[in-house]
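Undergrad: Sharing a model that was predicted from the sequence below.
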Amino acid sequence: WTGLDRAAPTRVWMSHGDKVASPPPGFTVTGSTQTLQVAAMADEARKIYAVQFHPEVHHSVDGERMLENFLFKVAGCTPDWTMASFVERAVAEAAEKVGDRHVVCALSGGIDSTVAAALLQRAIGDRLHCIFVDNGLLRLNEAEEVTTFLREHFHLNLTVVDARERFLSLLKGVEDPEKKRKIIGHAFIDIFQEEAEKLPHVDFLAQGTLYPDVIESVSHKGPSAVIKSHHNVGGLPETMKLALIEPLRELFKDEVRKVAAELGMPDSIVWRHPFPGPGLAIRVLGEVREERLDILRRADRIVQEELRAAGWYRKVWQGFAVLLPLRTVGVMGDGRTYENVIALRVVDSVDAMTADWSRLPPELLARISGRIISEVKGVNRVVYDISSKPPSTIEWE
């Protein structure tokens, strides 16, 4: 059913943590690895096929071809799905679900939440109320830049909530990354519910949740592990009063970019690097304090500037700085220093399910490192993360 020569090997992406001990009656093994006997199996008589691996991710070399063969040759589907048809369906489904009620949308200025807001605005118009929360965990000047851009380019009902002190107070003394994520998720929901109470008939919270967020945050069946709690998914409190509406929940990031292009959004939105919902809280490893956030903001701004100047911003999936919870000895001028370490994380990916570290030119890495050490007070060492996903995640926390 794969349409491939079964004698020829192909590379796929999977976890060996789970396994099928033996095929059920009627099934034969159609794919295996050196360490996994049942990587794929089929019951040709009943037309039932199963795979252990992820054919949908970029690093499964023939995965897209397998899916196409199954859908078109076995299931008899017609390949008439387009981004235009997705937009039409998403707008219609949102309009039907919301009815005559109102929606608050958690808007960050990133592509996911912006596309979600644009779809919902088409569906319900002025009954969409967008809320941008300045949680104090954003990048340098990001709150001002994002809100100005959104107001100038999109005709949205936009409310800006200054919650910087609130979030930093809640995070005081917290070092565990899962606790950080859940604290931030709960605080966001509390703010959205508070804002919703000021509006008429608000019953829904809209979010830009994507499929990888769902996969990595929720264990749907059996003992499969949760990789991390995404604040849109695993970090939501049980007491939340608003129902969720997530028009992008079944899409990957590259598909969201195609939707954005279909909606006519500018390249600055379409190609903006992903930014995590918990913000810099999970890039400041350990306790989140304002002085550490300030160091990271200034280092990260240099990373963004240099990637753009060198023409690499559009070439990579994501690039950012991480502030490590340690200090090292250095020499600056005639004196000894004992300062912080910045890690650079730059990766290539298509869907964020898998990623590889970007082979940046040595002169670009040298320029980024030199600028951070000379311009950011409190940093005397820069390291480059050369880990791939898996086994490492893209974010450090």
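TA: Perfect, thanks for sending it.
Undergrad: going forward, measure contacts and count neighbours with C-alpha atoms only.
TA: Fine.
Undergrad: residues near residue 259, how many?
TA: 24 (other C-alpha atoms under 10 Å).
Undergrad: Need the nearest residue in space to it, chain neighbours excluded.
TA: Closest residue to residue 259 apart from its sequence neighbours, by C-alpha to C-alpha, 6 or more residues apart in numbering: residue 83 at 6.0 Å.
Undergrad: distance between stretch 244-263 and the chain's centre?
TA: 12 Å (C-alpha atoms, centre = their mean, to the nearest Å).
Undergrad: From start to finish, how long is it in a straight line?
TA: 23 Å (C-alpha to C-alpha, to the nearest Å).
Undergrad: buried ones in it?
TA: Across stretch 244-263, burial judged by 16 or more other C-alpha atoms under 10 Å covers 244-249, 251-261.
Undergrad: quick one: the helices in the stretch 251-397 of the chain?
TA: Using DSSP state H, counting those that start in this stretch, the helices of the stretch 251-397 of the chain run over 253-262, 267-270, 290-309, 362-375.
Undergrad: One more to weigh against that first structure:
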Amino acid sequence: MTDSSTPPADDAPVPENPLPDGANVDEVVVLDFGGQYSQLIARRVRECGVFSELLPHHVGAEEVRRRKPKGVILSGGPASVYSPEAPPLDPELLNLGVPVLGICYGMQLLAKELGGRVESAEVGEYGRSQLTVHDHGTLLKDQPDEQPAWMSHRDTVYTPPEGATALASSTASPVAAFEAPDRGLYGIQYHPEVVHTPYGQQTLQTFLRDICHCDLDWSAANIAEEQIRLVREQVGDGKVICGLSGGVDSSVAALLVHKAVGDQLTCVYVDHGLMRKSETEQVEKMFGEHFQVPLVVVDAKKRFLERLKGVTEPEAKRKIIGTEFIRVFEEEALKLAVGEQPSAEGTETHVSGDVAVEGARFLVQGTLYSDVIESGGGTGAATIKSHHNVGGLPDDLTFELVEPLRALFKDEVRAVGAEIGLPERMVWRQPFPGPGLGIRIVGGEVTEEKLDILRECDSILQEEVRAAGLYRELWQSFCVLPDVRTVGVQGDERTYGYVVAIRAVTSDDAMTADWARLPYDLLDRVAGRMVGEVREVNRVVLDITSKPPGTIEWE
């Protein structure tokens, strides 16, 4: 048994290769056996300079062979190799003629398949452990004899497969690493992909460079021109629509496509009135003026507030905001596609640049590789469903998707954004929920007054966090406005004002998060400004709940 995630189901969809046909890059396939760090393995391989793709464990050797990989990595997983439900190893994977590296459960699968001895240990090995290297071989060359490593397993390899050399041991693992170079087989019990294994990245790099003979030249930044070329080939002289949210994903996707096809692209930005202070103006200035991207800004604030009137239940708010956004975008996109003047009912529009997309059949989406992994999504012509980034359009609204970011993780998208000239402020923009400030007004109705209060307080927090040089260290920082009023004293008078909660967290992937230890003097400045500058507020509190047990957002 290893780490505690869940293996992909045997009927889980197989994502299409996010790389376009004919892409001239070395690739390593990571097979996911349910390890909680599987996606991180793929990211670490990319950090070494090699493109990696994460596939479900059940895809089979033929599907892997189609990728023409230079190597295969078997991830960890939660099962015991002797469990009847344990994900099996396809033996044909060992006959592809490329090196195979098993990590944790993947190593145990290799050992068992090849005749080694794997048994359940009396004591599991979890967390930091001490690795002792007895024979460096190729995999562990140039590494110290003693080093820390992160373990997460109960089953243990006691004897390596015949013909394999045991390289290392640990406190509870007689064989913590082995290799059989003549067969191209390698195994490590520890997790090289986590920061708690300081020589883990070196191990991966050795496997990629010296064993798989990969060229370590992959980077997100150097594929920008290639993506521009591919978009140009896909679109030709066609017209393109992009749903622009102002977030980093849609912004980078829009800018790449604009560099490819120029004014054939029109972006549609729906202002639902739930954005942060000055955000709509920033988007319009950045895209409509600075980059000169044809842009339709739809002012739908009144429409959204009307739909949200009297609604207090959080999930109902989410559904109303999501559905209404879809309806507005749908109406605008359809009018653009048929050449009608944009302006959905209950909205006003402002147009920057020449909007000429009659007959548009392409839709840009900021789909990332993490979306591809989770959905098993395909490419090409597609009817847009609710899992797509625009938010879920009707079944009968069909565009051919343009997804220039679908091979990239979030951090790689930021690198591309910086490469193509997106300002740092937008490249490193913290995540912001689709329903916006509507879900940060907690326990009460969303009103214009509350939105204004929350916008002002959030603006103060962001300004002070940036001034303190902490913005990029935080995963998210924001304010919450509960439907609570408290007694206060301001100017020798009794007040009955709103409470504002500050929420700031650190995280790598938002799956878990720790509350950020903001400096006291920063908190003092923020609270002082909020109660001094926003007269409806008389109390500021700090949320110090981690995830789990809490969530990052309150609703």
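TA: Structure received. Since the model is a prediction, treat every value here as computed from it, not as a measurement.
Undergrad: thinking again about what came up before, which position in structure 2 pairs with the residue nearest to residue 259 of structure 1?
TA: By TM-score structural alignment, residue 83 of structure 1 lines up with residue 220 in structure 2.
Undergrad: what sits against that match?
TA: 408, 412-413, 415-416 (C-alpha atoms under 8 Å, 6 or more residues apart in numbering).
Undergrad: repeat for residue 429 of structure 2
TA: 247-248 are the contacts of residue 429 of structure 2 under C-alpha under 8 Å, 6+ apart.
Undergrad: run the last query once more with 6 Å
TA: By C-alpha atoms under 6 Å, 6 or more residues apart in numbering, the contact set of residue 429 of structure 2 is empty.
Undergrad: now the corresponding residue of structure 1 for it: how far from residue 131 of structure 1?
TA: Using TM-score structural alignment, the partner of residue 429 of structure 2 in structure 1 is residue 272. As judged by C-alpha to C-alpha, residue 272 of structure 1 and residue 131 of structure 1 stand 20 Å apart.
Undergrad: Then residue 83 of structure 1?
TA: 27 Å.
Undergrad: Ok, residue 202 of structure 1 next?
TA: 13 Å.
Undergrad: Kindly report the same for residue 194 of structure 1.
TA: Residue 194 of structure 1 is 11 Å from residue 131 of structure 1, by C-alpha to C-alpha.
Undergrad: Looking at these two now, which is surrounded by more residues?
TA: Using other C-alpha under 10 Å as the criterion, residue 194 of structure 1 and residue 131 rank with residue 131 on top: 21 against 11.
Undergrad: Pretty sure that one sits in a strand.
TA: Yes - assessed by DSSP: H, G, I helix; E, B strand; the rest coil, residue 131 of structure 1 belongs to a strand.
Undergrad: That one and residue 156 touch, don't they?
TA: No - assessed by C-alpha atoms under 6 Å, residue 131 of structure 1 is found out of contact with residue 156, at 9.9 Å.
Undergrad: so which strand or helix has residue 25 of structure 1?
TA: Using DSSP states H and E, residue 25 of structure 1 sits within no helix or strand.
Undergrad: quick check: longest helix of structure 2.
TA: Assignment by DSSP state H gives helix 314-338 as the longest helix of structure 2.
Undergrad: Residue in structure 1 paired with residue 309 of structure 2?
TA: With TM-score structural alignment as the criterion, residue 309 of structure 2 pairs with residue 172.
Undergrad: I'd like the distance between its match and residue 165 of structure 1.
TA: 11 Å.
Undergrad: quick one: stretch 255-268 of structure 2 aligns where in structure 1?
TA: Going by TM-score structural alignment: stretch 255-268 of structure 2 matches residues 118-131.
Undergrad: Distance across that stretch, terminal residue to terminal residue?
TA: Across stretch 118-131 of structure 1, first to last residue, C-alpha to C-alpha, it's 14 Å.
Undergrad: Sort out which residues of it are buried, please.
TA: For stretch 118-131 of structure 1, using 16+ other C-alpha under 10 Å, the buried residues are 118-125, 127-131.
Undergrad: ok, residues contacting that stretch?
TA: So stretch 118-131 of structure 1 is contacted by 91, 95, 102-107, 157-160 (C-alpha under 6 Å, 6+ apart).
Undergrad: Find the centremost residue of structure 2, please.
TA: residue 410 (4.8 Å; C-alpha atoms, centre = their mean).
Undergrad: counterpart of that one in structure 1?
TA: By TM-score structural alignment, residue 410 of structure 2 lines up with residue 253.
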